[in-house]
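Q: Any chance you could fold what I've pasted below:
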Amino acid sequence: MNVNKPPQNDAYSLILEAIDRGEFRPGDRLVESDLAEQFGMSRTPVREALQRLETQSLLERDGRSLFVAALDHNQMAELYVVRRELEALAARLAARHATEEEIRVLQEMVQEDDALVNDPQALSRANRRFHEQIHLASHNRYLVQQLKLVHRTMALMATTSLAVEGRGELAQQEHRAIVDAIARRDEEAAAKALHDHISAAFVTRLKQDANKRERS
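A: Next up is the predicted model:
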């Protein structure tokens, strides 16, 4: 018996993780039989996982084939607008409800992540972990659920804005300002700091796309 074999109902999480890691990138075709073989499971849970991901717009269909979705300019802009407002609300609620232990974890994350500024992919993973910690510190389960969906969709962007030169250092400074405001229990400052942080990331992303269009 293979104790390392993933549970039969875990295909959804495995595909999501592969998209998040960049193993499956926007435009890649996902084949049910290939995924079943890769994950060591039957095709039924894989088929159900693909159907679920399609309903969430993380996959798109072309005829009988399913592909990892790609976001166009308008979809990206809409996503950032929603993310900016929801993240700001999470910071506001974290300033109100976070325990001292949760604040300490956020402070330690910022300190540890300073060492990753020259590794965009590692910093991107740490960035997501940092934001998820703020979501949890909001102590609002419905907000956490909505932000989880937003961050899943963010994985459909082929590159990270943290890869732009200098953005990693600035993002870390912004993270520090967010945590400082949460630690002071300053709800307005925390919301504004996170709102401005997402806006800065959006500006960087727009510049990335503009440069990409110019080269193509």
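
Q: alpha carbons only for contacts and neighbour counts from here, please
A: OK.

Q: same for the host helix or strand of Glu54, what does it pack against?
A: Of the helices and strands defined by DSSP states H and E, Glu54 is found in helix 43-55. If you count contacts as 3 or more C-alpha pairs under 8 Å, 6 or more residues apart in numbering; DSSP states H and E, helix 43-55 packs onto helix 11-21, helix 32-39, strand 59-62.

Q: and this one, so I can compare the two:
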Amino acid sequence: MQKDAYTLILEAIDAGLYKPGDRLVESELAERLGVSRTPVREALQRLETQAMLTRDGRSLIVASLDHNQLAELYAVRTELEGLAARLAARHATDEEIRVLRGMVTDDRALLGGDPKLLSRANKRFHRQIHLASHNRFLVQQLDLVHRSMALMANTSFAAEGRDEVALAEHDQIIRAIEAHDGDAAYQALRQHISKAFETRLRVDAGEMRTR
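A: Below is the predicted model:
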């Protein structure tokens, strides 16, 4: 199925092709995406309504999150991700659990490598837990949260040593899901997100000191 302009622009932001503060020009987007300007214009309007884009004079730029917005986003993400893990421990099929375990095993090959690849693998892992919750409404809400995560200028995997720690945390989450222990899965994932938030704040603070 061919993707629409909205999805293509959203994926470009998520992939880091367009970063917070980058200006989006309707004509340039239409040429890059190979579509007419009308669907691009409609997509930009929709993204502005969803606060993914903001106005800078007459231009539309990719929005950024301030400290308070970041804290609010992580507060919501922590609870929703924890709930997804709890439900996955109850409802995940044996096949879904094996896929999750395989992801953790495969991701060990990425340790010490490109933070962007690690971030992509991390998103894939979390998305699989969302699906394993077997709750479509929760998945929809988590999709909204992760869409806003694309407005962060960097990944917490850029911090030294975060990749090994995060993978160990993923292993702990899977162990709880494998044991069908909903409470343990909930707590393990909440702690994982809390550590990621703490790391991100440290990375951001370091960037501010070097400016």
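
Q: care to give me the TM-score?
A: After superposition, the two chains reach a TM-score (TM-score structural alignment, normalised by the length of the second structure) of 0.97; 210 aligned residues with a C-alpha RMSD of 1.1 Å.

Q: just the helices in the first structure please.
A: With helices called from DSSP state H, the first structure shows them at 11-21, 32-39, 43-55, 73-97, 100-113, 120-137, 141-154, 167-183, 187-215.

Q: Compare those helices and give me the one nearest Arg64 of the first structure.
A: Checking these against Arg64 of the first structure by C-alpha to C-alpha gives helix 32-39 as the closest, at 11.3 Å.

Q: about what we covered before: dump the helices of the first structure to a markdown table, plus distance to Thr160 of the first structure and mean neighbour count.
A: Listed next are those as a markdown table, based on distance: least, C-alpha to C-alpha, whole Å; neighbours: other C-alpha atoms under 10 Å:
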| stretch | distance to Thr160 of the first structure | mean neighbour count |
| --- | --- | --- |
| helix 11-21 | 11 | 17 |
| helix 32-39 | 26 | 15 |
| helix 43-55 | 22 | 18 |
| helix 73-97 | 13 | 20 |
| helix 100-113 | 16 | 16 |
| helix 120-137 | 7 | 19 |
| helix 141-154 | 9 | 15 |
| helix 167-183 | 10 | 21 |
| helix 187-215 | 8 | 17 |
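
Q: Relative to Ile134 of the first structure, which of the helices and strands packed on helix 43-55 of the first structure is closest?
A: Comparing those under C-alpha to C-alpha, the one sitting nearest is helix 11-21, at 19.4 Å.

Q: Over which residues of the second structure does the closest one lie when aligned?
A: Counting by TM-score structural alignment, helix 11-21 of the first structure lines up with residues 5-15 of the second structure.

Q: and if you look at stretch 66-75 of the first structure?
A: Across the second structure, the stretch matching stretch 66-75 of the first structure (TM-score structural alignment) is residues 60-69.

Q: do stretch 131-142 of the first structure as well
A: Against the second structure, stretch 131-142 of the first structure falls on residues 126-137 (TM-score structural alignment).

Q: what about the matching stretch, how long is it end to end?
A: 16 Å (C-alpha to C-alpha, to the nearest Å).

Q: Provide a list of residues in contact with Ser148 of the second structure.
A: Met52, Leu73 (C-alpha atoms under 8 Å, 6 or more residues apart in numbering).

Q: what does it align to in the first structure?
A: Match for Ser148 of the second structure (TM-score structural alignment): Thr153.

Q: Give me the aligned partner of Arg90 of the second structure over in the first structure.
A: Checking TM-score structural alignment: Arg90 of the second structure goes with Arg96.
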